[in-house]
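[1] Pasting a predicted model and its sequence here:
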Amino acid sequence: MKKLREFLDPPKVLVLGFLTIILIGTFLLTLPYATINGDGLSFLNALFTATSAACVNGLVVVDTGSTFSTFGILVILSLIQIGGLGFMTFATFFAVLLGKRISLKERLVLRESMNSSSIEGIVKLSKRIIFFTVLIEIIGAIILSFRFAADIPTGKAIFFGIFHSISNFNNAGFDLTGEFKSLTHYVDDSIMTLTVCALITLGGIGFIVLNELYEYRITRRVSLHTKVVLATSFVLTFGGTILILLLEFGNPKTLQTLSHDGKLLAALFQSVAPRSAGSSTLNMADLTQSSLFLIMFLMFIGASPGSAGGGIKTTTFATLLGAVWSQIKGKEDVVFFRQCIPFNTIYKALTVTVSGLFLAVVLTMLLTITENNQDFLMILFEAVSASSNVGLSMGLTPDLSPIGRILVIIAMFAGRVGPLTIAYAIATKQEANTFRYPKGKMMIG
């Protein structure tokens, strides 16, 4: 047992924990009463769906609303909630309720799962996460239930409201509207658009940021992390909205036929959702190539650290831009809000970006082999969406071959847990270097 505890370091615990949740979800979705037709899903389709839900991705091979029974939908919803918040957050919360002491190792795993830099106050933060989640999801569910009640029976509307609130706050993107349509029926609906955008944004900025904003009334200050997250998120949302509005303004399949308010709402939604949600109010296949490329760029950046979202994260993107700008200006330090960024943070940002890019490129390359009869742009879009844990699709996912589905499953898992976490979990412990090699010169650029 002692050797086992030493072997199970935080990265290994996270990887094995997510694998366990996915396998349990897979088993439950293969049961006959998980689907409406009473046959259950095949193992591969169940594995794909469970992975997509637990990794809060949103890519689906079968339509959620028309395929699953109430039991199946509740299984998916549970996987989304556990996967979005992290299984360690739930385990810690229930341990505290039972009066169990949280060990140092459990705190280290919590820190790893939340991508936090310190274990100080980590248990308190995990309890706050539950509080924020329940509060925001209840408010979102109430608003969405009232909106759905205008179109469907009240009981069903409440169920839809709860499901879509949890799904979008956790940046999962699963929906019950049927026929793989996502939220396209509500493209110019202000209540639906603004509510879902708010849920996606609050779930994507990270719980550390939410906690600091909650405590601002007492502390009257926020950290550099929060400042960078909020500033970068605002620029990406505002800039994405304007660009999509300009690129799609004359497209008869998307914005051209909408009112001025409808155009703005649709552009806003398509700017917010690629940041790791997966819901959409426009058919992705109808967008222009320039808009699709922009959306892939937003998907690759993704949400913020410590959130349910994927991508390389907003702080990583901001750090790289800051490093490039410093080089252009001939300065040695990267400075944000009058604070210098440590070099190890810049190296980590570069490593995360290259790892994410490598995962997307490799998946694209492999899918061009397994799905060689499909359009390359569709393959590239699907690969970026899967590896960045977004869930937007141009319609390729249901038509993927069995090997293609397995590749996307692996990419979704790697994108959620993180390529670096998987690498740390696999790698053996290395001793620190006791010597350094002499510096060499090499030309760059």
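    That came through, no problem.
[2] hey, let's count contacts and neighbours off CA atoms from now on
    OK.
[3] Tell me the secondary structure of A303, please.
    Assigned by DSSP: H, G, I helix; E, B strand; the rest coil, the conformation of A303 is coil.
[4] From T315, how far out is it?
    Taking CA to CA, to the nearest Å as the measure, A303 falls 9 Å from T315.
[5] try L79
    For L79 relative to T315 (CA to CA), the value is 27 Å.
[6] ok, now which ones touch the residue nearest the centre of the chain?
    Per CA atoms, centre = their mean, the C-alpha nearest to the average position across the chain is that of G309, at 2.4 Å. Counting by CA atoms under 8 Å, 6 or more residues apart in numbering, G309 touches 56, 84, 170-171, 203-204, 275-277, 302-303, 389-390.
[7] Checking my notes, it in a helix, right?
    No: using three-state DSSP, the secondary structure at G309 is coil, not a helix.
[8] thinking again about what came up before, which ones among the contacts of G309 map onto helices?
    Judged by DSSP state H, the contacts of G309 include 84, 203-204 as members of helices.
[9] and here's the other structure:
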Amino acid sequence: MKKKLSIWQLTPPQILVLGFALIILAGAGLLTLPIASASGQSLHFIDALFTATSATCVTGLIVVDTGSSFTVFGQIVIVSLIQIGGLGFMTMATLIAFVFRKKITLKERLVLQEALNQSSMEGIVRLIRKVIIYSLSIEAAAAVIFTIRWSLDMEFSKALYFGIWHAVSMFNNAGFDLFGTVDAPFVSFTGYANDLVVNVVAMALIVLGGIGFIVMADVMDYKRTRKLSLHTKVVLSMTGFLIVFGAIVIFIFEYSNTKTLGQLHMGGKILASFFQSVAPRTAGPNTIDIGSMRQASQFFIVLLMFIGASPGSTGGGIKTTTFTILISAILTMLRGKEDIVIFRFRLAKDRILKAITLSMFALFLVIFVSMLLSTTEDAHFLKILFEVTSAFGTVGLTMGLTPDLTTFGKIMLSLTMFAGRLGPITLAYALQPKQEKELFRYPEGKITIG
């Protein structure tokens, strides 16, 4: 008699991959229903699958405008996928377990450890509680502010709906918005380029969602512990540097561009520069037309999107910590040192190897998909590279190519978003056969470098 295969016999990476895949398929099924479409006609399955993937992987790339193409039912399906995908389906399952007072098993703790990219199971359930409390509290506070602001422009009921919807979308770094209309689709936040309240709240949500729940918990505990972990110091310092440096670069390159910053007053220029520096942290909304930016600015945003957010967050990319390790490794070699030291802590060799592996995986993936799409899509290579990097970094910024993609292009970008959300290494671990312990080691060899 054959033994039945249980889902809990799978490894944590395999459970994560399967879980996200099933959620995407369920979401795609719901979005193909006529009740989800504003036209009353069933959405093409590939478009529904792309939208569900983008929402679950909290990306924001869209092939049809969210505000004008979906009914309230369809929009609620999308924002639900964003919340599940942003916090992680295991976090949502844990929330249900808390409600019904169900005990969290050892296997479930292992999956949570993998989902939050933690090196230890110690305190994992306590961290999940904090993740849920912080997330819902931040989203609720932002929803209130958004509602008050937008009630000046629209009916209160619509402002409330928009406030809650966009608070969830922005905090989870999804980049979806409802401002598009039949006559003016895909407008994102361009109508609020000079609005201080909308810009500041949106940027705060993106940054808080992008720094990671571990960092938020560490900062909240600072009054009690009076110390921050190395991880928190690296994330906060690199995030701050990238935002400020990115804003300066965009401000300089776009200052005289009449199609972007050139049409704004000085305050609007500074606000838009910071917003477009924060957005590549894997969020995706834009207050200026990305397609009208100069090529230097567009390529710079590609680099920001590739770096992405931080570990244990709602964002993608190779992560700020990985980028910090790579830069530190270069500086260490140039100085002729042996150990990589950050904030007076020496990094273990396995952390360095993992950072290099992840970066190379990501680079090869972006290059491979870009090369494939350059043969199937009729577009400039920078436009293709921008879209692919946006998909991998789960950003959602676009130069306008996504709605015009071929079916093959949509499938490839969907797979890229999936890989970007879960992480190339998690996917590799999920797909690799069971590893056997090596019984011997080969002799050390030397290769000339440089």
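    All right, it came through fine. Owing to the predicted nature of the structure, the values given are computational and were not obtained by experimental measurement.
[10] among the ones in helices among the contacts of G309 of structure 1, which ones are buried?
    Among those, those buried by neighbour count (16 or more other CA atoms under 10 Å) are 84, 203-204.
[11] Between those, which sits nearest L28 of structure 1?
    G84 (18.9 Å; CA to CA).
[12] residues contacting that closest one?
    54-56, 170-172, 307-309.
[13] Ok, L427 of structure 2 next?
    13-14, 17, 419 are the contacts of L427 of structure 2 under CA under 8 Å, 6+ apart.
[14] Repeat the analysis, applying 10 Å as the threshold.
    13-14, 16-17, 418-420 (CA atoms under 10 Å, 6 or more residues apart in numbering).
[15] what residue of structure 1 takes the place of it?
    Using TM-score structural alignment as the criterion, L427 of structure 2 maps onto I422 of structure 1.
[16] re the thing from before, overlap in contacts of A303 and T315 of structure 1?
    With CA under 10 Å, 6+ apart as the test, A303 of structure 1 and T315 both reach 229, 233.
[17] Compare neighbour counts for those two and give me the winner.
    A direct count of neighbours by other CA atoms under 10 Å for A303 of structure 1 and T315 places A303 higher, at 35 against 23.
[18] what sits against the more buried one?
    171, 200-201, 203-206, 229, 233, 272-277, 309-315, 388-390.
[19] ok, now how distant is it from T370 of structure 1?
    Where T370 of structure 1 is concerned, A303 of structure 1 sits at a distance of 30 Å (CA to CA).
[20] count of neighbours near the counterpart of A348 of structure 2 in structure 1?
    Matched by TM-score structural alignment, A348 of structure 2 corresponds to P342 in structure 1. Neighbourhood size, P342 of structure 1 [other CA under 10 Å]: 11.
[21] Are we agreed that F27 of structure 1 is in a strand?
    No: under three-state DSSP, F27 of structure 1 sits outside any strand and is assigned helix.
[22] which residue lines up with it in structure 2?
    By TM-score structural alignment, F27 of structure 1 lines up with G29.
[23] Then I130 of structure 1?
    Counting by TM-score structural alignment, the partner of I130 of structure 1 is I132.
[24] for its match, what are its contacts?
    Taking CA under 10 Å, 6+ apart, one finds 87, 91-92, 94-95, 213 in contact with I132 of structure 2.
[25] Next, the buried residues of the helix or strand hosting it.
    Element membership for I132 of structure 2 (DSSP states H and E) is helix 124-150. Using 16+ other CA under 10 Å as the test for burial, helix 124-150 of structure 2 gives 124-125, 127-128, 130-132, 134-135, 138-140, 142-143, 145-147, 149-150.
[26] go on, stretch 155-171 of structure 2?
    159-160, 162-171.
[27] Mind giving me the PyMOL command for buried ones among the contacts of A303 of structure 1?
    Typed into PyMOL, the line below selects the buried ones among these, using 16+ other CA under 10 Å:
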select buried, resi 171+200+201+203+204+205+206+229+233+272+273+274+275+276+277+309+310+311+312+313+314+315+388+389+390
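[28] Give me the subset of the contacts of I132 of structure 2 lying in helices.
    87, 91-92, 94-95, 213.
[29] F253 of structure 2 maps to what in structure 1?
    Aligned partner of F253 of structure 2 by TM-score structural alignment: L247.
[30] To what extent is that match buried, counted in neighbours?
    L247 of structure 1: 18 neighbours (other CA under 10 Å).
[31] Leaving out sequence neighbours, find the closest residue to it.
    S291 (6.3 Å; CA to CA, 6 or more residues apart in numbering).
[32] what lines up against that neighbour once you look at structure 2?
    S291 of structure 1 maps onto S297 in structure 2, by TM-score structural alignment.
[33] For the equivalent of T66 of structure 2 over in structure 1, list the residues it contacts.
    Under the alignment defined by TM-score structural alignment, T66 of structure 2 is paired with T64 of structure 1. By CA under 10 Å, 6+ apart, the residues touching T64 of structure 1 are 35, 49, 72-73, 76, 174-180.
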